[in-house]
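> Give me a model of this one.
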Amino acid sequence: MSMEFLPDKPIYQQLVDHIVGDIIRGTIKVGEKLPSVRDYAVSVGVNANTMQRVYKELEQMEITETRRGQGSFVTDNTERIQELREEMKEQLVQSFIQNVEALGFTTNEMVSYLQKRGGHDD
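Reported below is the predicted structural model:
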C-alpha cells in the first residue's frame, strides 16, 4: 500500500491525516490495534523514525494509546473520535472558505452553488 506524498506538506503530517481519515470513516475501528511502527513504515514506504513520529503525534492527539508490550490502539473513547470528526470538518470548511474568498467568490454564492449541485443532507 505504498503511498504517494505531496511535496508541500511534511510526510509525517500526511500520514497522520491519512490515519485520522481512516478512523473517521471507520476503516480503522475504535479500539483496533494498529500495525507495528516497523510494519506500517514498510507498508507505506517511509522510514521507521517517520512512522514513530506519526504514532507519537496520534497519541498526543489522544487518538491512540500505547499499551506496554502490546502496541498502539485506536482509543475506545468514542466522544474523542466524534470531537476529532468535528475538528476535521471545521478545518475543511475553514480551508474551503479561505480558498473561495481568495478567488473572489462570496459565501452565499458558494452555498447556492452547493445546494444546486445536490449532495448528502447528513
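> alpha carbons only for contacts and neighbour counts from here, please
Will do.
> What is the helix ranked longest in the chain packed up against?
Identified as the longest helix of the chain according to DSSP state H is helix 78-102. Where contact means 3 or more C-alpha pairs under 8 Å, 6 or more residues apart in numbering; DSSP states H and E, helix 78-102 is packed against helix 11-25, helix 107-117.
> how about this one, so we can line them up?
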Amino acid sequence: MEFNNNMPIYLQVIHKLKQDIVTGKLKLGEKMPSSRDYSNELGLNFNTIARVYKEMEMEDIVFTKRGLGTFITESSEKVENIRLEMAKELIENFINGMLQIGFTQEDMISFIKKSNKK
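This is a model prediction of the structure:
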C-alpha cells in the first residue's frame, strides 16, 4: 500500500479497508489479521493499526470477540451505507473539481455520458 503524505496514514488504512469491505475483498464476518500481523504486513507501527481497528470498531465496521480477534461487521446494511458514503464523497470531489475548472452541471453530465461510452 502506498501512502499519501497529505492525509494521516491511519485514515488511509481505514479507507482502504472500507474499500476492501464494500468490494467484497473482505467478507462479512471475516476475521481480520491481528493488529501486530497487519502492522508487520503494511510496515506500519503497531499503534497505528490499533488505532485503525479502534476507529473502525467505534463506527461499527468491525467488532472484537474477546480472545478470538477482530471481525468484519456481519451487517450487509452497514456495508451498503459505507458504500453509499464512499460514492457520495467521490461524487462531491468530482463535482467540486469540475466546478473549479469551469465546468457547468450540464458540461459534467455531457462529459460523463461521453466518458461512459469508452
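> Which residue range of structure 2 does the longest helix of structure 1 align onto?
Under TM-score structural alignment, the counterpart of helix 78-102 of structure 1 in structure 2 spans residues 76-100.
> Tell me which residue of structure 1 lines up with Leu28 of structure 2.
Match for Leu28 of structure 2 (TM-score structural alignment): Val30.
> so its match makes contact with Val74?
Yes - with contact defined as C-alpha atoms under 8 Å, Val30 of structure 1 reaches Val74; the gap is 5.5 Å.
> sorry, back to before: so which bits of the longest helix of structure 1 are buried?
Buried residues in helix 78-102 of structure 1, defined by neighbour count with 16 or more other C-alpha atoms under 10 Å: Ile81, Leu84, Arg85, Met88, Ile97.
> Please compute how far that helix lies from its chain's middle.
11 Å (C-alpha atoms, centre = their mean, to the nearest Å).
> show me the residues around the spatially most central residue of structure 2 that make contact.
When C-alpha atoms, centre = their mean is applied to structure 2, the residue found nearest the centroid is His15 (2.6 Å). Counting by C-alpha atoms under 8 Å, 6 or more residues apart in numbering, His15 of structure 2 touches no other residue.
> That one matches what in structure 1?
Aligned partner of His15 of structure 2 by TM-score structural alignment: Asp17.
> Mean per-residue distance, the longest helix of structure 1 versus structure 2.
For helix 78-102 of structure 1, the mean distance to aligned residues of structure 2 following superposition is 0.8 Å (mean C-alpha distance after the TM-score superposition for structure 1).
> Lovely, talk soon.
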